[in-house]
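K.L.:
Build me a model from this:
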Amino acid sequence: MEKCAVEKDGLVAEVFPFTGYFSDINPLFTGSYKTDMEVARSCWRHINHIFEQLEEFRAFELLRNGRDRTEYLLVKEAKIIAMTCTHAALRRNELVQLGFRYDNILMEEAAQILEVETFIPLLLQTANAGFAFNYQLIDVPDFNGQGESQPSPYYYQNLGEAEYAVALFTYMRIIGYPADKISIITTYNGQVSTVDKYQGQQNDYIILSLVRTNNIGHIRDVRRLVVALSRARLGFYVLCRANLFRNCFELTPAFNIVRAALQLCQRPPRLLIIPSEPYPTQRKSGEQSSGEVITIENTVHMSTFVHDFYVSNMESMRVNYEKAMEEYRRQVQQLTLPPTPDEPVMSEAERKAEEKKAKAEKAPEQEKDIMFESMDFERLEEVPKY
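P.N.:
Got it, this is the predicted structure:
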């Protein structure tokens, strides 16, 4: 393409290196610079498509036995996978080691499963970057000597949990989590978005504030608790006064199961974070991180840490933002390029190339492309010590 920077009729035909491959298309080039450039781009797309297919099929050349090929198809190509909760729990380690990932999960007869089983999908994944655990029950003590407050009748607030939730959201954004993947929900309008309004919705990462510290309130209805516990896909962090909700008679079965799971996993009531680990991470769920683990004691500790963390990484975030904006502008520029009037010529070249390939191979209909996810990694520069 660099050799064809100067618009000159006949130049494309002189420098195009794959003319021999398309020798059955006669004539391939017409002599017009614009028309020949479109034909050259069309031919290049066809050649590039061939190499993409070879890259996809290479896995089957390397994987010789049926089990390895089955696992490859499961992890890389399968669109729908069905299994029971029991099977998912039994094969959890194997699925994680294979790098199994999913976009959505649908549970049949969800009303019949236990609350703790809704956490199984959170375990079939890589670890959440910057966190020691994928889900955690966080006991939030009084903030400035106050727990819940009631500015007006039936209007409850908890400033400590609200500040904690905002600081947690900010921390996740600093280490690279996308904002649209995080939701903050609560049980009262005085905080953010309520559990009732969020019914039927979900997100990758959920921060749940239960607000109350003196009485349970309407969350005593176990159906609301089930809705709250089932909104997260990849990460779930509950801010509450742990002893109050664990001692509620109506919620005892659900909280006992969750508490048992937390105790089995040795998860403390304080948030554990790994600020040196940027999003996303390749660390497996349940695998220990090599970075320093910091225990957050209370709301003041979390807010102070996030402020210092933000200041120490401001320059790196600015650089990453400028790179992201430059990439965004480049993509927008490519999408907004005006269409060329020579599209029929380009399509004809592609059609003839496909006919040649079909005659040579006499192969059945080809499979669709396998789409592989690409990820950009961010790096943090400094981490404050506590």
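
K.L.:
Please make it C-alpha for all contacts and neighbour counts, starting now.
P.N.:
Will do.

K.L.:
If you count neighbours, what's buried in the helix or strand where E14 lies?
P.N.:
For E14, the host element (DSSP states H and E) is helix 11-15. Within helix 11-15, the residues that qualify as buried by neighbour count (16 or more other Cα atoms under 10 Å) are L11, V12, A13.

K.L.:
The following helix or strand past that helix packs against which elements?
P.N.:
Next in sequence after helix 11-15, counting helices and strands by DSSP H and E, comes helix 33-62. Contact analysis of helix 33-62 by 3 or more Cα pairs under 8 Å, 6 or more residues apart in numbering; DSSP states H and E lists helix 11-15, helix 343-361 as its packing neighbours.

K.L.:
ranking those helices by burial, who's on top?
P.N.:
Among the helices and strands packed on helix 33-62, ranked by average contacts under mean count of other Cα atoms under 10 Å, first place goes to helix 11-15 (a mean of 17).

K.L.:
next up, for comparison:
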Amino acid sequence: MPPQIGEFISKAVYEGLLRSNEAHPLPHTDVPTCHFVNVPGEQLPHGTGWKNLQECQAILKLAQIFQNQGKRFKIITPYKDQKTLIENELKSADVQWEDKCFTVDSFQGNEEDYIIISLVRSSELGFLESLQRNNVMLTRCKRGMVIFTSKKFMERYGKGCLVGQLLEYYDEAWIEIQEMENTTFI
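P.N.:
Prediction:
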């Protein structure tokens, strides 16, 4: 993972004992390797899980941008219903969809240059209460990570989870959906 994210994970999860690979192709840089996209969507119950339609549409836009730029990316989410929704929307929009969407649990042990994360939640932490599962989710990228959630949700619940701590670590991490096209993803 990029040294900036590795430093955060080391401090937050491993008491500073995790060491970054000095030969990582991304040295320390002022360009953020983690972005949070503000999506004021609402979680909707679906079967025994959750989905968030607005996050799905915003992720579809970023997937199109990344595909057009030739970036290697994967999309992960804690919820199977959200994974299926995103996968179906990618397919409908003629965006590469095969081998692109995963649940956090099914992606454990894998990595990709860019990881797009759909948190889904708009009330209550749910999955985000699990430090171990959040650690897996936040440590899959080799170059950068983009997390889709709402500012309102993170302001209310973020202090109680690793993702919220990451947001505090990256103070200037928020972008709006309409800014994605002009954002530098290192």
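
K.L.:
returning to that earlier point: of the buried residues of helix 11-15 of structure 1, closest to Q199 of structure 1?
P.N.:
V12 (59.4 Å; Cα to Cα).

K.L.:
still on that earlier bit, can you tell me which of the buried residues of helix 11-15 of structure 1 lies nearest to V166 of structure 1?
P.N.:
Closest to V166 of structure 1, out of all of the buried residues of helix 11-15 of structure 1 and judged by Cα to Cα, is V12, at 57.9 Å.

K.L.:
residue contacts, that closest one?
P.N.:
Counting by Cα atoms under 8 Å, 6 or more residues apart in numbering, V12 of structure 1 makes contact with C4, Y33, D36, M37, A40.

K.L.:
Strands of structure 2, residue ranges please.
P.N.:
34-38, 44-46, 49-51, 73-77, 101-103, 112-118, 141-149, 174-176 (DSSP state E).

K.L.:
Name the residues that touch the fourth one?
P.N.:
Strand 73-77 of structure 2 is contacted from outside by 66, 83, 99-104, 107, 112-120, 137, using Cα under 8 Å, 6+ apart.

K.L.:
Check those for burial and list the buried ones.
P.N.:
66, 83, 100-104, 107, 112-120, 137.

K.L.:
Could you measure from the alignment partner in structure 1 of V146 of structure 2 over to M314 of structure 1?
P.N.:
Under the alignment (TM-score structural alignment), V146 of structure 2 pairs with Y237 in structure 1. The gap separating Y237 of structure 1 from M314 of structure 1 is 26 Å, by Cα to Cα, to the nearest Å.

K.L.:
what's around L138 of structure 2, how many residues?
P.N.:
Neighbours of L138 of structure 2 under the rule other Cα atoms under 10 Å: 22.

K.L.:
Quick one: residues contacting it.
P.N.:
M145, V163.

K.L.:
What segments of structure 2 are helices?
P.N.:
With helices called from DSSP state H, structure 2 shows them at 3-13, 53-69, 80-92, 104-107, 131-138, 151-157, 162-169.

K.L.:
Which among the ones you listed is found nearest to E124 of structure 2?
P.N.:
helix 151-157 (7.0 Å).

K.L.:
for the closest one, packing partners?
P.N.:
Using 3+ Cα pairs under 8 Å, 6+ apart, no helix or strand is in contact with helix 151-157 of structure 2.

K.L.:
can you redo the strands of structure 2 as TSV with distance to L26 of structure 2?
P.N.:
Shown next, in TSV, are the strands of structure 2 (distance: least, Cα to Cα, whole Å):
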stretch	distance to L26 of structure 2
strand 34-38	13
strand 44-46	38
strand 49-51	34
strand 73-77	17
strand 101-103	25
strand 112-118	11
strand 141-149	7
strand 174-176	21
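
K.L.:
To Y14 of structure 2, which of those strands lies closest?
P.N.:
Closest among the strands of structure 2, once you apply Cα to Cα, is strand 141-149, at 18.0 Å.

K.L.:
Of the strands of structure 2, give the one that comes closest to E22 of structure 2.
P.N.:
Using Cα to Cα, the nearest of the strands of structure 2 to E22 of structure 2 is strand 141-149, at 13.6 Å.

K.L.:
just checking, what packs against the closest one?
P.N.:
strand 34-38, helix 53-69, strand 112-118.

K.L.:
Reformat these into TSV and put distance to E22 of structure 2 next to each item.
P.N.:
Formatted as TSV, these follow (distance: least, Cα to Cα, whole Å):
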stretch	distance to E22 of structure 2
strand 34-38	19
helix 53-69	27
strand 112-118	17
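
K.L.:
Over in structure 2, tell me which residue corresponds to Y135 of structure 1.
P.N.:
Using TM-score structural alignment, the partner of Y135 of structure 1 in structure 2 is C34.

K.L.:
Name all residues that make contact with the residue lying closest to that match once chain neighbours are set aside.
P.N.:
Sequence neighbours aside, M145 is the residue nearest to C34 of structure 2 in space, at 4.8 Å (criterion: Cα to Cα, 6 or more residues apart in numbering). Going by Cα under 8 Å, 6+ apart, M145 of structure 2 touches T33, C34, H35, Y114, I115, I116, I117, L138.
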